[in-house]
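> got a sequence here, can you model it:
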Amino acid sequence: MDPEKSRETEVTVDDILHILGPFGKFNVLNYFLILFPVLLAGMYSSVYNFEAMDLKYRCAIPECVDQEANFTAPYLEDGSPAKCLRYAPFMNFTSNENKLNDTCAPHFFDTSTEVKCDSYIYFEEHSIVKEFNLGCQDWKRSLVGTVHNAGFFISIPLTGLISDRYGRRLALVFASVANGIFGVIRAFSLNYEMFIVLEFLEPALGGGVYTACFVLALELVGPKGRVFASLLFNTMFILGGVTVTLLSWWLQSWRYLLLVIYIPAILVFFYLWSLTESFRWLFSKGRYEEGLNVLSRCEKFNNVRVPKDHYDQVEKQAMKQRDARKCEVIATNRSTFKQLLMSPMIWKRLFTCSFLWTTSTLVYYGLSINAIELSGNSYLNYIVVIIIEAPANVCKLICLDRFGRKKVIAIAYFLTGIILINYGFIPGGNWSTAFYLGGKFFITLAYNSLYIFAAEVFPTNYRTTLLAICSTIGRIGSAVAPQTPLLSRFYEFLPTLLFGIMSALSGFLVLTLPETNNQKLPDSLKEAQDQDRKVPTDEIEKERNTDETGSGIDTKTTL
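Alright, predicted model coming up:
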């Protein structure tokens, strides 16, 4: 039989998925189940901003019954009393005998001497600041976000391990239930130390729920459904951030807020019996019958007919691929990986992508966190900054294929840098708000596009490993982001200035990477190197065909 003709008639899993349809009833049901934890993940990624939200408070003045007396503390330029300082009382009016008399008058306080507060009067109580008496301890508030994001250093590799070894469904359930359990326990924290430990454990064990959901969702549909699936995930994540903001605004209690958003995550435990496992993962583990049963159920649920021989061909291909991988493991570990480590090009791209990832997480999360500190309603500020991500995601889908990865991402970083560096020179008002939102729009565009771009510059054999390294190193940015509001103590616009400089540097670094639009994914180290040499895709394919057929035709590219 002609091998070329046989190759043309081969049936792949994607062919079966095309017959089943990308969004039949079966996939709609499973996507409905998968997107629920994604909505919850959107809430959990933002909730620490409201748990540790700053409150209105001032020094407690034991000499005064009226704690709001305007002569006991210095006033700031905006007309509000200082939170952390008060005027010292004159020494001769501090005895116990005089305290029994009326000592709350302007002439009893030394306005030339300011002292730190011993205790505080809180006028709000919706965050841990009042609960654990964190007045004027901003470092403890910002530490909450840092500890939360540090948990992802553990959850990223942990979720990947569970997903690859025990299945996508189990990884999703484990992460979501872990979120729920530690989140509910955190709602009953007795002190700050207990709270901060649980703030770390929750994302450390459950922070990978978004990744687990995303992988499972993409493996359930064919190529034509993946772009739309990505847009669905981004939309649900944004909706989660908006939802937790509205709930915090309404409940005005951090304990009630945690109970409301974390209890539903525990119910995901029942997904073990209701959610479909990835048939691709089942095939990779040699569990062909189970994988084919998943496809068969989808066929019956969607009321379509798939020829029986299609399943037989897919099973044979899966067995061949699995056997081939087993044979290549030893050779790959001994040769390819060593070559990878010895390649300056790989190290350059690894450093560049890691820096881009760090910048993206720092600026992306930093702008969201600092939005709460802006003037006006903190809840509305945060909602607007989150919603601006929606058009950025749509812009990504439109621009990346049309104008190329490199150009779009570089321009997005440059515009982020220009906008945020100039933000401090814009007078307050509508223009200032527009610049701030513009910075969030373009960093979202760059950040979300980076996922695609980075995957296209690494060779297939170690693409997942190298991306995991970039993503893990990049989490340094999200861990540092909660500390950036402290920089405003030295200069009001220092956080946005830092974000702008980092973004501009990232724009220049993007220019050092090759353009990957409309290019074949590199399957080997040589093909990845050919990207730097700008070898066209058709030349790569021609050279590959020559090597396979042994025709002897010279296919070297003239550079």
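> only C-alpha atoms for contact and neighbour calcs from this point on.
OK.
> host element of residue 314?
For residue 314, the element it lies in under DSSP states H and E is helix 308-331.
> what's in contact with whichever helix or strand comes after that helix?
Scanning forward in sequence from helix 308-331 by DSSP H and E, the next helix or strand is helix 337-341. The contact list for helix 337-341, computed with CA atoms under 8 Å, 6 or more residues apart in numbering, reads 346-347, 525.
> counting by contacts, list what the very next helix or strand once past helix 337-341 packs against.
Counting by DSSP H and E, the element after helix 337-341 in chain order, helix or strand, is helix 344-371. Helix 344-371 sits against helix 378-387, helix 430-455, helix 463-480, helix 494-510, with contacts defined as 3 or more CA pairs under 8 Å, 6 or more residues apart in numbering; DSSP states H and E.
> from residue 222, how far off is residue 24?
12 Å (CA to CA, to the nearest Å).
> more neighbours: the two, which one.
Neighbours per residue (other CA atoms under 10 Å) separate residue 24 from residue 222, with residue 222 holding more: 18 against 15.
> any idea how far the more buried one is from residue 191?
Taken as CA to CA, the span from residue 222 to residue 191 is 49 Å.
> before we go on, could you also do this sequence so I can check it against the first one:
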Amino acid sequence: MQFDDFYKIVGVFGRYQKVKYLMICLTYMLPPIMVYTWVFTAATPSFRCQTLVEETFDVEIPKDILNHYIPSESQCRQYKSQISISECQRCYQNTNRSIFNEGIERPLESCNRFVFDRTYYQSTLVEEWSMVCNQVSLKSFVQTIFFFGYMIGSLVFGVLSDRYGRRPIMGISFCIISVASFICALAPQENLGFQMSYALFILGRFLLACASRGVALTGFVIGVEIVGPEQRLFTGIVVQYFFAIGQLLLLAFAFVIRTWRLLHMALAILSVPFLFFYFILPESPRWLISKGYYDEAEKILRQIAKTNNNNFDSIAYQRLVTEEKKKDAAVAVKGHGLKHLLKSKVMCIISINMSIQWFVQNLVYYGVSQST
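Just a heads-up that it's a prediction; the model follows:
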């Protein structure tokens, strides 16, 4: 007897699976929130150079006088031809035409301080750390580290969930997300200095990326493993809808909260209830059977049968266990890994094709969505 044959006895998509699957779908809302928080907390508002008068006297200067400080297009082409005109006019001051240096010929001067528009954001990390102009690479580096963590999380948590189970890895991932979220919200402090604050924030984002993949991978696998073969296509598709719902939920938070630290703090608090999902979601009975944990699998399968108002057939289950033990005894070497994908020519081609497909799709999807 195969597992799928026995699973029909207890119910492949009854009340038990529907309730647990809904909870799994709810967990799928958390990863997109952590991925796209950066779009809002590190948004770049419109900005201009802060003039010497504003720095010295803290006064508001009329727009017609401010225009004296903006370099003309001809000046940008002459002195800063390697960058765009708009970037030149935002990042450099025209001291030649300022009210204090009329008629004096000097090159354009780079800005050290900036004035940011607050129409849409009250404060962002870009403003806090002046990650514009020649410091814009600081913003890009955070995302580079984040998606490096995304890759590491996909590799590490996938392997760990196969070895130690889906449920404990998902629980650990939720803990890491909560801790990392509070690091991102609280660690950047003026008294710590820029370098320490920046390093801690990068660490938090890296951990968030790793753990987000842990939640997404284990959640998806549990979702398709607790149902029967005929329901896997449905569950594999519907869970992705909650990824989009998570994005909309983040949009609602960002619309109401316009400061980066409060937004991070609100999302960190939002992650706390997910810690209790470890005590609600079950381990995959399919994984337990495959690893030889027959007693633990029986407890869960009995619970499934009871919740679905079906009878648990002990004799059929013993036949299943006997078949699984014979199957394990017939296999000389247990386990699966990268080397097993390379042994077969067909599996090798499929693996390479899937890797290329995922790389291209993620490059385009996240490239477009992160640039909005």
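> which residue in structure 1 aligns with residue 33 of structure 2?
Using TM-score structural alignment, the equivalent of residue 33 of structure 2 in structure 1 is residue 43.
> which parts of the stretch 101-250 of structure 2 are helices?
125-128, 136-164, 166-186, 194-225, 232-256 (DSSP state H, counting those that start in this stretch).
> for the longest one, buried residues please.
I take that to be helix 194-225 of structure 2. Across helix 194-225 of structure 2, burial judged by 16 or more other CA atoms under 10 Å covers 197-198, 200-225.
> ditto for the first one
Applying a neighbour-count criterion of 16+ other CA under 10 Å, one finds 125-127 buried in helix 125-128 of structure 2.
> go on, the second one?
Along helix 136-164 of structure 2, these residues count as buried under the neighbour rule (16+ other CA under 10 Å): 138-139, 142-143, 145-147, 149-150, 152-154, 157-158, 161.
> equivalent analysis for stretch 500-508 of structure 1, please.
Buried-residue list, stretch 500-508 of structure 1, by 16+ other CA under 10 Å: 500-507.
> and the contacts of it?
By CA under 8 Å, 6+ apart, the list of residues contacting stretch 500-508 of structure 1 from outside reads 355-356, 359-360, 363, 409-421.
> also stretch 242-250 of structure 1?
For stretch 242-250 of structure 1, contacts defined as CA under 8 Å, 6+ apart pick out 43, 46-47, 50, 254, 257, 261, 379, 382-383, 386-387.
> again, only this time at 10 Å
39-40, 42-47, 49-51, 126-127, 236-237, 239-240, 253-254, 256-258, 260-261, 378-380, 382-387 (CA atoms under 10 Å, 6 or more residues apart in numbering).
> what's the mean distance for it versus structure 2?
Stretch 242-250 of structure 1 differs from its equivalent in structure 2 by a mean of 1.9 Å after superposition (mean CA distance after the TM-score superposition for structure 1).
> so which bits of that stretch are buried?
242-245, 247-249.
> and which of the residues you listed is nearest residue 180 of structure 1?
residue 244 (14.9 Å; CA to CA).
> counterpart of that closest one in structure 2?
Under TM-score structural alignment, residue 244 of structure 1 pairs with residue 250 in structure 2.
> what distance do you get for its match to residue 263 of structure 2?
Note on residue 250 of structure 2: its distance to residue 263 of structure 2, by CA to CA, is 9 Å.
> likewise residue 159 of structure 2?
Look at residue 159 of structure 2 and residue 263 of structure 2: by CA to CA, they are 33 Å apart.
> I'd say residue 186 of structure 1 and residue 202 touch.
Yes - shown here, residue 186 of structure 1 and residue 202 form a contact pair, counting by CA atoms under 10 Å, at 8.8 Å.
> can you tell me what part of structure 2 stretch 263-273 of structure 1 aligns to?
So stretch 263-273 of structure 1 sits over residues 269-279 in structure 2, by TM-score structural alignment.
> what is the end-to-end distance of the matching stretch?
19 Å.
> which residues touch that stretch?
For stretch 269-279 of structure 2, contacts defined as CA under 10 Å, 6+ apart pick out 23-24, 26-27, 30, 33-34, 167-179, 181-182, 263-265, 280.
> residue contacts, the residue nearest to residue 437 of structure 1 when sequence neighbours are not counted?
Nearest residue to residue 437 of structure 1 in three dimensions, chain neighbours excluded: residue 385, at 6.2 Å (CA to CA, 6 or more residues apart in numbering). Residue 385 of structure 1 makes contacts with 242, 367-369, 371-372, 433, 436-441, as judged by CA under 10 Å, 6+ apart.
> over to residue 337 of structure 2?
Residue 337 of structure 2 makes contact with residue 159, according to CA under 10 Å, 6+ apart.
> that one and residue 245 of structure 2, how far apart?
In terms of CA to CA, residue 337 of structure 2 sits 34 Å off from residue 245 of structure 2.
> rewinding a little: farthest pair within the buried residues of helix 136-164 of structure 2?
Among those, the pair separated by the greatest distance (CA to CA) is 138 and 161, at 33.8 Å.
> ok, back up a step: what comes up buried for the match of stretch 263-273 of structure 1?
So, applying 16+ other CA under 10 Å, buried residues of stretch 269-279 of structure 2: 271-272, 274-275, 277-278.
> and for stretch 295-314 of structure 1?
Using 16+ other CA under 10 Å as the test for burial, stretch 295-314 of structure 1 gives 295-296, 298-299, 302, 306, 311, 314.
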